[in-house]
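S.K.: Fold the stuff below for me.
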Amino acid sequence: MDAFTGTTRLILLGFFASHIIFTLGLDGQAVIPLSFFPQCLIDLGEFEVATFNDPLMGNARNLLWFQSLVVLELCFQLPFFCVAVYYLSQSDQTTYPDGFRSACIAYGAHTSTTLVPILTSFWASEHVATFTERVLLTSLYFPYLAIPLWLLWMTATATPTHTNSSKKTQ
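M.R.: Next up, the predicted model:
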């Protein structure tokens, strides 16, 4: 697959680099004991919950389905973020290995699928009182649907770097 270039590469690089920070610093608070986090990150999480009335992060320790998504994020997505940052930070790269293309497809499909119940919960939740709160929460989480879908489309439609064109000879 041809390497991402220009603005596309920079958007993806920024997205994945920031996602490493948010996954470890904020999302991880849903499943990792809070004693592992510095107070400034706990305060930031509480600020996010208070500012956006986020019913998931505000009640994460009581929502097993949400905790399971965070565990998947920590175990599967976080390593991918690191690999993605590695490849995207190499601006002189002209192609990516087919394994990276496959990982992008898997990440894009997995993440966009997990965002459907998350976004739906905002609109169905009795804890999100106003339309404005629902729109703000949706706006906050929407990039985590849009960018993985965009990555999925770009990589699923890209030509693999290596094709299996060798023929058996007799």
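S.K.: going forward, measure contacts and count neighbours with C-alpha atoms only.
M.R.: OK.
S.K.: quick one: the helices in this structure?
M.R.: 6-25, 39-52, 64-72, 78-88, 98-124, 131-141, 143-156 (DSSP state H).
S.K.: Is it possible to get a markdown table of those helices that adds distance to Ser165 and mean neighbour count?
M.R.: Output for the helices of the chain, formatted as a markdown table (distance: least, C-alpha to C-alpha, whole Å; neighbours: other C-alpha atoms under 10 Å):
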| stretch | distance to Ser165 | mean neighbour count |
| --- | --- | --- |
| helix 6-25 | 29 | 16 |
| helix 39-52 | 51 | 14 |
| helix 64-72 | 36 | 16 |
| helix 78-88 | 26 | 18 |
| helix 98-124 | 15 | 17 |
| helix 131-141 | 42 | 15 |
| helix 143-156 | 19 | 18 |
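S.K.: Serialize these to a markdown table and add fields for distance to Ile32.
M.R.: Below are the helices of the chain laid out as a markdown table (distance: least, C-alpha to C-alpha, whole Å):
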| stretch | distance to Ile32 |
| --- | --- |
| helix 6-25 | 10 |
| helix 39-52 | 12 |
| helix 64-72 | 9 |
| helix 78-88 | 15 |
| helix 98-124 | 20 |
| helix 131-141 | 21 |
| helix 143-156 | 21 |
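S.K.: With respect to His162, which of those lies nearest?
M.R.: helix 98-124 (7.1 Å; C-alpha to C-alpha).
S.K.: Which neighbouring elements make contact with the closest one?
M.R.: In terms of contacts (3 or more C-alpha pairs under 8 Å, 6 or more residues apart in numbering; DSSP states H and E), helix 98-124 is packed against helix 78-88, helix 131-141, helix 143-156.
S.K.: Dump those into TSV; add distance to Ile105 as well.
M.R.: Formatted as TSV, those follow (distance: least, C-alpha to C-alpha, whole Å):
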stretch	distance to Ile105
helix 78-88	11
helix 131-141	20
helix 143-156	5
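S.K.: please give me the structure for this one as well, since I'd like to look at both together:
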Amino acid sequence: MPAAGYRGVDYLLFGYFLIQIPATLLFDTQGVYGEWLYPSFLRSLRHHYLETYKDPFLANAWNHPWFLSFCLLEHYLAMPFYVWAAYCYYYGAVNKPVIVIPALIYSVHTITAVIAIWTMALLADFSKIQEPAPTNFTQRLLLCFAYSPFFIVPMVNAVDSFLLTQKRKND
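M.R.: Here you go, the predicted model:
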């Protein structure tokens, strides 16, 4: 049984990776693949998100090649990782230590991607694009807020993974 402090983190990370599976398959992929692939309720959910958060990147990833690269990595490399990570964190990182280094790599990649998204959301000129996009600073901050869980949870994961590697090294 892992230490109490790690158990809470394991539950958080299990939930995060478990939620990532349907979110990626049913929501995030809509910015890359044709809308005809998705039922109307998923398209409606996406349109509501786009109108609320004014996310030009997810509206059409093909218009933002840097973002498209993150999406394709998520769809084809991260998806299998999400399944495996959810499995490992279900049992706990202390019990499944094989997850620690891959989780650290995933976390650093995701943090880096979110920083790139935040930078573009705050500094890019969206005046000439057709997709919904932020038109003022408040809307830019709201868009950054929409991506914040994908910074916060991977940061927790990175710190936890680092601490676990240090603990194993010292044992």
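S.K.: Indicate which one of the helices and strands packed on helix 98-124 of structure 1 is closest to Asp43 of structure 1.
M.R.: Of all those, helix 131-141 comes closest under C-alpha to C-alpha, at 18.2 Å.
S.K.: In terms of secondary structure, what does that closest one contact?
M.R.: Going by 3+ C-alpha pairs under 8 Å, 6+ apart, helix 131-141 of structure 1 lies up against helix 39-52, helix 98-124.
S.K.: Tell me which residue is most central in structure 2.
M.R.: Centroid check for structure 2 by C-alpha atoms, centre = their mean gives Phe150 as the closest residue, at 4.3 Å.
S.K.: mind checking what that one lines up with in structure 1?
M.R.: Here Phe150 of structure 2 is matched to Tyr144 in structure 1, going by TM-score structural alignment.
S.K.: right, and that match touches Thr114 too?
M.R.: No: using C-alpha atoms under 8 Å, Tyr144 of structure 1 is not in contact with Thr114, being 9.6 Å away.
S.K.: In JSON lines: the helices and strands packed on helix 131-141 of structure 1, plus distance to Leu63 of structure 1.
M.R.: Listed next are these as JSON lines, based on distance: least, C-alpha to C-alpha, whole Å:
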{"stretch": "helix 39-52", "distance to Leu63 of structure 1": "15"}
{"stretch": "helix 98-124", "distance to Leu63 of structure 1": "12"}
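S.K.: Quick one: closest of the ones you listed to Trp153 of structure 1.
M.R.: Closest among those, once you apply C-alpha to C-alpha, is helix 98-124, at 8.0 Å.
S.K.: what angle separates the closest one from helix 78-88?
M.R.: When axes from the mean of the first three to the mean of the last three C-alpha atoms, to 10 degrees is applied, the directions of helix 98-124 of structure 1 and helix 78-88 differ by 130 degrees.
S.K.: what angle separates helix 98-124 of structure 1 from helix 143-156?
M.R.: Going by the same axes, to 10 degrees, helix 98-124 of structure 1 makes 150 degrees with helix 143-156.
S.K.: and helix 98-124 of structure 1, how far out from the chain's middle?
M.R.: Helix 98-124 of structure 1 has its C-alpha centroid displaced from the chain centroid by 7 Å (C-alpha atoms, centre = their mean, to the nearest Å).
S.K.: do the same with stretch 149-166 of structure 1
M.R.: On the basis of C-alpha atoms, centre = their mean, stretch 149-166 of structure 1 is displaced by 20 Å from the centre of the chain it belongs to.
S.K.: neighbouring contacts of it?
M.R.: Residues from elsewhere that reach stretch 149-166 of structure 1 (C-alpha atoms under 8 Å, 6 or more residues apart in numbering): 1-2, 95-98, 101-102, 104-109, 112.
S.K.: circling back to that earlier point, the match of Phe150 of structure 2 and Thr23 of structure 1, how far apart?
M.R.: Distance of Tyr144 of structure 1 to Thr23 of structure 1, computed by C-alpha to C-alpha, to the nearest Å: 12 Å.
S.K.: Can you pull the residues that touch both of the two?
M.R.: Joint contacts of Tyr144 of structure 1 and Thr23 (C-alpha under 8 Å, 6+ apart) do not exist.
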